[in-house]
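Chemist: okay, sequence plus prediction incoming.
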Amino acid sequence: MDRVRRRSVKSDPDSGVEDVAILVMEWLGEQGIHALLKVDPERERRQWTFAATGGPLSDPVRIDGSSVNDCIGKALVLLSEQGVEVPV
């Protein structure tokens, strides 16, 4: 991933997106998007990472978050900005 976006994105903490994280990942795969959700407990803050490339994405997406909800919520915003509207 050569061009990684690093900027502040806010997610909705009450969205409950962590409940559908696996469904989101499956849907992305069905669209031809390579996606990764990773937890790294050695990092004190922003332990979760989401990364996606390919399919209809014009640029790679990478976001770090402090929880699954934070990470996936921010990722959905960045995906939407590239025209990928994930049905949640």
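Modeler: Here it is on my side, so go on. Numbers count the residues shown, from 1 in each chain.
Chemist: can we go C-alpha only for contacts and neighbour counts from here?
Modeler: OK.
Chemist: show me the helices in the protein, by range?
Modeler: 21-30, 68-81 (DSSP state H).
Chemist: save these as CSV, and put in distance to R62 and mean neighbour count too.
Modeler: Formatted as CSV, these follow (distance: least, C-alpha to C-alpha, whole Å; neighbours: other C-alpha atoms under 10 Å):
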stretch, distance to R62, mean neighbour count
helix 21-30, 14, 15
helix 68-81, 7, 21
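Chemist: and here's the other structure:
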Amino acid sequence: MGLDECLTELLVQLGNHGLVAMVKMDGERQRSRWTVLVSGNPLGEKFVRWDGDDLAAGLSRVMAQLQELLPGLLD
């Protein structure tokens, strides 16, 4: 499964759990061109945000943080 398919499946699963997720690429930036942001009712006032250049690594980091905040999220 390619990154595009994985990303699509991940976003659908997050949405199914009542979360809001955004993946942004800012071509005007020289560094930290990618932003991943997840928020929503299950997180309360908290949110998870990552900025960087390696999208795959950033998604992994965001998912690890979400698993800490919401155990069993993707079981």
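Modeler: Now that the structure is in, tell me what you want to look at. Please read all numbers here as calculations on a predicted model, not as lab measurements.
Chemist: which of the helices of the first structure sits closest to R46 of the first structure?
Modeler: helix 68-81 (8.4 Å; C-alpha to C-alpha).
Chemist: could you dump the helices of the first structure into CSV with distance to L36 of the first structure added?
Modeler: Output for the helices of the first structure, formatted as CSV (distance: least, C-alpha to C-alpha, whole Å):
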stretch, distance to L36 of the first structure
helix 21-30, 8
helix 68-81, 11
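Chemist: for D59 of the first structure, find the nearest of these.
Modeler: helix 68-81 (9.7 Å).
Chemist: what span of the second structure lines up against that closest one?
Modeler: The alignment of helix 68-81 of the first structure onto the second structure (TM-score structural alignment) spans residues 55-68.
Chemist: which residues touch that stretch?
Modeler: 3, 34, 36, 48-52, 73-74 (C-alpha atoms under 8 Å, 6 or more residues apart in numbering).
Chemist: that stretch vs the first structure, average offset?
Modeler: Stretch 55-68 of the second structure differs from its equivalent in the first structure by a mean of 1.1 Å after superposition (mean C-alpha distance after the TM-score superposition for the first structure).
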